[in-house]
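Colleague: need a 3D model of the following:
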Amino acid sequence: MDKISQNRDFFKADFEILKQIKTDKQKGLPAPPLQKGYDSNSDLIELPTVSKDILVKNNVLDCINDRRSVRKYSNEKISLSQLSYLLWSTQGIQTVRDEFSALRTVPSAGCTHPFETYLIINNVDNLKCGVYRYLPLEHKLLFIKTLANIDDKIDKATPNQPFVQGFVSKSAVVFAWSCIPYRSEHKFSIAAHKKILIDIGHVCQNLYISSESLDCGTCAIGIYDQNIIDNMLDLDGENEFIIYMACLGKKL
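Modeller: This is a model prediction of the structure:
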């Protein structure tokens, strides 16, 4: 079977295979935590309470109809309240079921939610430029590090854009979603990976719709340098790696 045929087969439902496999969950092995840990001495930033008062468009029909991929941004800053809403919209926790699972604002197969949200902040009010991670349990930001020459680093991590070269570094914030595959593999074994790819689509679409409700523009990024972005965010590239990206800013 050639590579294209193999990849096409990956698209297809094949969950009968789970009947032949004893998953780690069935073996009684502990599930991974629903959020990565962090040093208790870390620099945490409180995020404002999410409120519908910041919405520019309240009609979901208008948001869906007006949604487009936007690659040109103004120099206007994104507010911390707006960023708080966007983070809640894409990975916010509504109900904690136990230490291993929680209901969120996006669906996920088996409630596994195998993603972490990293932010490369370039133009957000009251935040210094650099790398952050969203902590959905606390609804806070974890500051990771500053980035010298941040525009150049973003451009190198997102090369070969087919429509507008270098547009990602002109945005206010880059969302970089990492995947921790074992969160899903624990429950679904070798059937996990198709589910993970479906799930990340839900996350990015929520960003598009919530972005439009603020009259901001966003653009999903499927072309990026895997090694550069993983290294930039201090990910090992095996047990955690970037699976999808999107940038966002105020529309021109």
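Colleague: going by C-alpha atoms from here, please, whenever you check contacts or count neighbours.
Modeller: Will do.
Colleague: quick one: the helices in this structure?
Modeller: 3-11, 60-66, 80-91, 150-157, 182-188, 192-213, 226-232 (DSSP state H).
Colleague: now distance to A176 and mean neighbour count too, for the ones you listed, in JSON lines please.
Modeller: Formatted as JSON lines, the helices of the chain follow (distance: least, C-alpha to C-alpha, whole Å; neighbours: other C-alpha atoms under 10 Å):
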{"stretch": "helix 3-11", "distance to A176": "24", "mean neighbour count": "10"}
{"stretch": "helix 60-66", "distance to A176": "23", "mean neighbour count": "13"}
{"stretch": "helix 80-91", "distance to A176": "12", "mean neighbour count": "21"}
{"stretch": "helix 150-157", "distance to A176": "11", "mean neighbour count": "18"}
{"stretch": "helix 182-188", "distance to A176": "18", "mean neighbour count": "22"}
{"stretch": "helix 192-213", "distance to A176": "10", "mean neighbour count": "20"}
{"stretch": "helix 226-232", "distance to A176": "9", "mean neighbour count": "16"}
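Colleague: looking at these, which is closest to A31?
Modeller: helix 182-188 (6.5 Å; C-alpha to C-alpha).
Colleague: and the strands in the stretch 51-200 of the chain?
Modeller: Counting by DSSP state E, counting those that start in this stretch, one finds strands in the stretch 51-200 of the chain at the ranges 93-98, 101-104, 115-121, 130-135, 140-145, 173-179.
Colleague: how about this one, so we can line them up?
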Amino acid sequence: MNEIGREFMEKTKFQYAERSDQSLGYPQPPLEKGAGGAEVIDLPEPAEVDVRKIDLREAIEGRSSFRDFSQEALSLGELSYLLWCTQGVRELMGNAATLRNVPSAGARHSIETYMLINNVEGLEEGLYLFLPIEHKLAKIKTGPVVAENIMAACLDQNFIGTSAVTFIWTAVIYRMKWRYGERGYRYINLDAGHVCQNLYLSTQSIDCGVCAIGAFFDDELNAVLGVDGEDEFAIYIATLGKK
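Modeller: As a prediction, the model looks like this:
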């Protein structure tokens, strides 16, 4: 086990790539997970959300991790704005691809955005999934026990419970492997980083702070999300709230 990371990097080198399922003619997987029968909630149009204008250099130089959140609620419009900045779809290319506000290898966009909602106006506490193509939310499950279980899966980091929203990003791996095979496991980590950095920068225009989290028990968190840990699995987390 001590060499597993080095072995992964070696065996996913580009020269070892085999023919992808795409090149073999297998059908492309869906571009998003979808609501799966869950209740769907409309979000305000991102362009109509009023946010403070901030210089890009100011945003970059002011970026830092923040854990001491206030009890002020996030508005539904502010949540809509953040989701647009991190996974917003600019253009739908038929069934082939989506062009979004973050880069992704081959425009595969295998990242899904779940949210633990603790303090957002108009939303019950609980777990939600963002539907980027429709720009809507799917309500997965509600109640305070959701936050308790997610905190337990994240080593009891208590600022998860005091955040207005905790973003939990998963990877639907075949969406990436369909084109890139095993090397796709590298790309999902890059994609998650792009998404989280956009969150860090965009929150400054609504006076919020963010703290990214990489420490969590994978199996426990996947179980709370209701994903199998193989075809879809948690990859990155970030808490967010008003300063």
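Colleague: ok so, going back, can you put the helices of structure 1 in TSV and add distance to K250 of structure 1?
Modeller: Shown next, in TSV, are those (distance: least, C-alpha to C-alpha, whole Å):
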stretch	distance to K250 of structure 1
helix 3-11	35
helix 60-66	15
helix 80-91	11
helix 150-157	17
helix 182-188	34
helix 192-213	9
helix 226-232	24
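Colleague: which stretch among these comes nearest R104 of structure 1?
Modeller: Smallest distance to R104 of structure 1 across the helices of structure 1 (C-alpha to C-alpha): 6.2 Å, for helix 80-91.
Colleague: who's in contact with that closest one?
Modeller: 47-51, 54, 104-106, 117, 124-126, 134, 136, 139, 203-204, 206-207, 210-211, 214 (C-alpha atoms under 8 Å, 6 or more residues apart in numbering).
Colleague: now do that helix against strand 173-179, angle only.
Modeller: 30 degrees (axes from the mean of the first three to the mean of the last three C-alpha atoms, to 10 degrees).
Colleague: now helix 80-91 of structure 1: which residue numbers in structure 2?
Modeller: On structure 2, the counterpart of helix 80-91 of structure 1 by TM-score structural alignment is residues 76-87.
Colleague: mean deviation, the matching stretch versus structure 1?
Modeller: Superposed on structure 1, stretch 76-87 of structure 2 shows a mean distance of 0.5 Å to its aligned residues (mean C-alpha distance after the TM-score superposition for structure 1).
Colleague: using TSV, please lay out the strands of the stretch 51-200 of structure 1 together with mean neighbour count and distance to K72 of structure 1.
Modeller: Below are those laid out as TSV (neighbours: other C-alpha atoms under 10 Å; distance: least, C-alpha to C-alpha, whole Å):
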stretch	mean neighbour count	distance to K72 of structure 1
strand 93-98	13	31
strand 101-104	18	30
strand 115-121	23	17
strand 130-135	22	21
strand 140-145	18	26
strand 173-179	24	13
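Colleague: make TSV from those and add distance to D43 of structure 1 to it.
Modeller: Output for the strands of the stretch 51-200 of structure 1, formatted as TSV (distance: least, C-alpha to C-alpha, whole Å):
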stretch	distance to D43 of structure 1
strand 93-98	21
strand 101-104	25
strand 115-121	15
strand 130-135	10
strand 140-145	6
strand 173-179	19
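Colleague: out of the ones you listed, which is closest to F15 of structure 1?
Modeller: strand 173-179 (21.0 Å).
Colleague: give me the helices and strands touching that closest one, please.
Modeller: Of the remaining helices and strands, those touching strand 173-179 of structure 1 by 3 or more C-alpha pairs under 8 Å, 6 or more residues apart in numbering; DSSP states H and E are strand 115-121, strand 241-250.
Colleague: and the angle from that strand to strand 130-135?
Modeller: Going by the same axes, to 10 degrees, strand 173-179 of structure 1 makes 50 degrees with strand 130-135.
Colleague: with structure 2 overlaid, how far apart is strand 173-179 of structure 1 on average?
Modeller: Looks like 0.5 Å for strand 173-179 of structure 1 (mean C-alpha distance after the TM-score superposition for structure 1).
Colleague: tell me how many other residues crowd K128 of structure 1.
Modeller: When neighbours are defined as other C-alpha atoms under 10 Å, K128 of structure 1 has 14 of them.
Colleague: trace it over to structure 2, please.
Modeller: Match for K128 of structure 1 (TM-score structural alignment): E124.
Colleague: I'd like the distance between its match and V146 of structure 2.
Modeller: From E124 of structure 2 over to V146 of structure 2 the distance is 11 Å, taken as C-alpha to C-alpha, to the nearest Å.
Colleague: go on, D228 of structure 2?
Modeller: 17 Å.
Colleague: residue contacts, the counterpart of V70 of structure 1 in structure 2?
Modeller: Aligned by TM-score structural alignment, V70 of structure 1 pairs with F66 of structure 2. Shown in contact with F66 of structure 2 (C-alpha under 8 Å, 6+ apart): 209-211.
Colleague: any idea how far the residue nearest the centre of structure 1 lies from K77 of structure 1?
Modeller: Nearest to the geometric centre of structure 1 sits W177, at 3.1 Å (C-alpha atoms, centre = their mean). W177 of structure 1 sits 22 Å away from K77 of structure 1, going by C-alpha to C-alpha.
Colleague: same deal with L47 of structure 1?
Modeller: 16 Å.
Colleague: who touches P132 of structure 2 in this structure?
Modeller: Taking C-alpha under 8 Å, 6+ apart, we find P132 of structure 2 in contact with 32, 87-89.
Colleague: farthest-apart pair in those residues, please.
Modeller: Largest separation among those by C-alpha to C-alpha: E32 and G88, giving 12.2 Å.
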